[in-house]
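Student: Output the structure for:
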Amino acid sequence: AILSLDAKNAAIVTKHANLDVAVSECILGALSFNGQRCTALKLIFVQKEIAAEFTAKLSEAVSALKPGLPWEKDVKVTPLPEVNKPPYLKECIDDALAKGASVLNIQGGYTEESFVFPAVVYPVNSEMKLYHEEQFGPIIPVVPFEEIEEPIEYQVNASHGMQVSIFSEDPQEVSRLIDPFVNLVSRVNINCQAQRGPDVFPFTGRKDSAEGTLSVFDALRSFSIRSLVAAKLTESNKELLNTIVRDHDSNFLSTDYIF
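Tutor: Have a look, this model is predicted:
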């Protein structure tokens, strides 16, 4: 329950965003490790006024990614480790195409054995599998929206609640998004991808994403049962315990500052 961490993390790109930053961070968020991270960006909402420009930039950048094997230089997209993943991704793409979406980038969705080239799918809507299901693979579904309440409403109704990425240079707009989202997800990223670290930060989730708060420190505490040794405060007990500590007879009782 604590480490469940399923997610359908959304990015919200408003008309006030720096599109170059948004495209770069969305690609990192959606396609690092082929999108096979719980923290990956798995749904991108983009305001309609800039949707054409954003998707054009995004598609061009995705098409330029180098495919290959992990140990080859500058490779960004690699084969997938799951036998059933390519057919599932094709199923998701075919479902979107049948309901009005298109694959925008060159070679998007191309499959060869366990390799799938990333696909930018647009426009995605709530009738499609890609809107609701965690694809956990190299598909970037893009949802156009008019009013900022639309991506908020998505998160209200979503079954998972891990992170969100907000792309905007407007302070008032960012503020209006932060306030509802901090009660819907557990980390709000401003002008950057959703991500795991650093380890000093809590790693948290809401709804079906997780129960509890995780960082390295919190994880150790979550999976550890605290134990203690107790005795009444008498002279004989003090002498007994101090002798054990002094002579290093116990691994557990090993600090003398307590006494």
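
Student: hey, let's count contacts and neighbours off CA atoms from now on
Tutor: Noted.

Student: Helices of the protein, start to end?
Tutor: 19-31, 48-63, 85-98, 129-132, 149-157, 171-181, 216-222, 235-246 (DSSP state H).

Student: Between helix 19-31 and the second one, find me the angle.
Tutor: Using axes from the mean of the first three to the mean of the last three Cα atoms, to 10 degrees, the inter-axis angle of helix 48-63 relative to helix 19-31 is 60 degrees.

Student: And helix 48-63, what does it pack against?
Tutor: Judged by 3 or more Cα pairs under 8 Å, 6 or more residues apart in numbering; DSSP states H and E, helix 48-63 is in contact with helix 19-31, strand 119-122, strand 139-145.

Student: run this one through as well so I can compare:
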Amino acid sequence: MERYDLWIGGEWRKAKRYEPLYAPYGGRLLAEVAMADAEEAEVAIVSAHEAYQSFKHMPAYKRADILYRAAELLAERSEACVRLLVQEAAKPIRAARGEIARTIETYRFAAEAAKAVAGEQVPMDAAAGGAGRLGFTVKTPIGVVTAITPFNFPFNLVAHKVGPAIAAGNTIVLKPAEQTPLSALFLAELFREAGLPDGVLNIVPGYGAELSEILTTDPRVKGVTFTGSPEVGRIIHRQAGLRKVTLELGSNSALIVDEGADVASIVDRCVEGAFVYNGQVCISLQRIYAHRSLYGEFVERFVERAGKLQSGAPEEESTDITPLISRKAWERVTGWIDEAVREGAELRCGGAEPERNIALPTVLTGANPSSKVVAEEVFGPVVTIAPYDTLEEAVAAVNDSRYGLHAGIFTPRIDRAFCAAQHIDAGGVIVNDIPTFRTDQIPYGGRKDSGIGREGVRYAVEEQMEIKFISFKL
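Tutor: This is a model prediction of the structure:
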């Protein structure tokens, strides 16, 4: 059995405490992993701060070369990364391959972004007192960035923190999710091999409750980036104070299936959006509003297709549904389903395999809008479907949520597409596709309780830099 230490200052360091890590599928002991305390996390911050003093001067082309090389090394070792995802996250192997392919692309986007950082000329003579002066801006890195990442995309969401930090010229202290630390620790020696100077990337697994304060309040920390729940996000935002903060806090993403949509051609895509990786996706399709003229057909086809998804071992090519990340997650998801049924929802398909912590694809109709399966983020394989009569009614239902990350609409009419795009209150509106759609260069972030700031590599780089104004009197 392997033992993983902390990665600080370009070397493995022993920790005071180690804890066992078990596979979600089958419960096999995978490793013993160091769990940093606040004192050890501070050592990592000091290491990052010291490394920043020289790394901030590294030319952009060299930072880009490191990121390109890291992407190449990931591609060479992609199968090992896939197996790691299958083991520690119980991610179905086809979905795991997709994540690794995206991760490689994300680091390549970061390499390109490193070369594209630029300021602008300011028209000084636009003001009466500015004539005879030259003004321009430059963008500078902010310093040490701390990153706290979730379990569901332990390679690619880490890449969305680490890649932009390096591209901007910052150093980073990364705290991966307790359930999936091995994917992050895999990057340690990979980035060293890619040429990253010691101390630029530090990786400290540990518990958020123990580390969040030091990672957000240490005076050497200048930026914080977090992906997780709104409840934790609020704590981090409050602790971080005036530091730069990016928070991606999830959603209960909604989709409108408008009148005239071709149900037969879209239902497979909708099922994919609802149940990929067991619904453990920030923009998983959770709420569907189908026009009354096609509601019956849509529900019938959707339920039929959902019922064909196969549960099983994540390493099997035929597997669609695997265990939820933990027993606690399984109990919460299945409890919410039971509660919705007690409150009047009709269970059209679903079920559970408690011995394997599997929640089967669940479809509910007639759910009360105040039920947790509608109003909160399930983060499990659960979707609710409801009918509507007017587009205004559907948009209002989509917006009747404390979240606003992604939403979608299938419609054959461009006027109704633009109407929905204009009036839906979300960070992204996806027309003629599911809200689960995302590529890694787009601006990605939400409104309301879905967070603040934007990811998507170029946008994340901007979040991690400062603008400095410079003026010359001619």
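
Student: In a markdown table, list the helices and strands packed on helix 48-63 of structure 1 along with distance to residue 79 of structure 1 and mean neighbour count.
Tutor: Listed next are the helices and strands packed on helix 48-63 of structure 1 as a markdown table, based on distance: least, Cα to Cα, whole Å; neighbours: other Cα atoms under 10 Å:
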| stretch | distance to residue 79 of structure 1 | mean neighbour count |
| --- | --- | --- |
| helix 19-31 | 12 | 21 |
| strand 119-122 | 14 | 24 |
| strand 139-145 | 14 | 25 |
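
Student: Make TSV out of these and add distance to residue 108 of structure 1.
Tutor: Output for those, formatted as TSV (distance: least, Cα to Cα, whole Å):
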stretch	distance to residue 108 of structure 1
helix 19-31	13
strand 119-122	4
strand 139-145	9
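
Student: Could you point out which of these sits nearest residue 219 of structure 1?
Tutor: helix 19-31 (24.0 Å; Cα to Cα).

Student: contacting residues for the residue nearest the centre of structure 1?
Tutor: Most central in structure 1 under Cα atoms, centre = their mean is residue 39, positioned 1.4 Å from the mean C-alpha point. Neighbouring residues of residue 39 of structure 1 by Cα atoms under 8 Å, 6 or more residues apart in numbering: 7, 9, 29, 162, 163, 194, 195, 196.

Student: swap in residue 55 of structure 1?
Tutor: residue 104.

Student: Translate it into the numbering of structure 2.
Tutor: Aligned by TM-score structural alignment, residue 55 of structure 1 pairs with residue 299 of structure 2.

Student: circling back to that earlier point, the residue nearest to the centre of structure 1 pairs with which position in structure 2?
Tutor: Aligned partner of residue 39 of structure 1 by TM-score structural alignment: residue 283.

Student: With residue 131 of structure 1 instead?
Tutor: Matched to structure 2 by TM-score structural alignment, residue 131 of structure 1 sits across from residue 374.

Student: show me the contacts for its match.
Tutor: Contacts of residue 374 of structure 2 by Cα under 8 Å, 6+ apart are 252, 286, 287, 367, 368, 384.

Student: now the residues you listed as TSV including distance to residue 279 of structure 2?
Tutor: Listed next are the contacts of residue 374 of structure 2 as TSV, based on distance: Cα to Cα, whole Å:
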residue	distance to residue 279 of structure 2
252	11
286	8
287	12
367	18
368	20
384	13
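
Student: Keep only the residues you listed that stay in contact in structure 1.
Tutor: Contacts conserved in structure 1 for the contacts of residue 374 of structure 2, counting by both residues aligned by TM-score structural alignment, their matches' Cα atoms under 8 Å: 287, 367, 368, 384.

Student: Around the first one, count how many other residues there are.
Tutor: When neighbours are defined as other Cα atoms under 10 Å, residue 287 of structure 2 has 24 of them.

Student: In contact with it, which residues?
Tutor: By Cα under 8 Å, 6+ apart, the residues touching residue 287 of structure 2 are 252, 253, 254, 255, 374, 383, 384, 385.

Student: Could you check which residue of structure 1 pairs with the first one?
Tutor: If I follow you right, that is residue 252 of structure 2. In structure 1, residue 252 of structure 2 lands on residue 8 (TM-score structural alignment).

Student: Quick check, its match in contact with residue 41.
Tutor: Yes - using Cα atoms under 8 Å, residue 8 of structure 1 and residue 41 qualify as a contacting pair, with a distance of 7.2 Å.

Student: Of the two, give the one with the bigger neighbour count.
Tutor: Ranked by neighbour count (other Cα under 10 Å), residue 8 of structure 1 and residue 41 place residue 41 first, with 33 against 28.

Student: Which residue is the nearest non-sequential neighbour of that one?
Tutor: Nearest residue to residue 41 of structure 1, sequence neighbours excluded (Cα to Cα, 6 or more residues apart in numbering): residue 30, at 4.5 Å.

Student: The one you found is in contact with residue 44, isn't it?
Tutor: No - when contacts are counted by Cα under 8 Å, residue 30 of structure 1 is not listed as touching residue 44 (9.1 Å).

Student: which residues are in contact with both of those two?
Tutor: With Cα under 8 Å, 6+ apart, residue 30 of structure 1 and residue 44 have common neighbours residue 140.

Student: which ones are touching residue 428 of structure 2?
Tutor: 405, 406, 407, 444, 445, 446.

Student: In strands only, show me those.
Tutor: 406, 407 (DSSP state E).

Student: Out of the contacts of residue 39 of structure 1, give me the one that has the most neighbours.
Tutor: Going by other Cα under 10 Å, residue 163 tops these with 31 neighbours.
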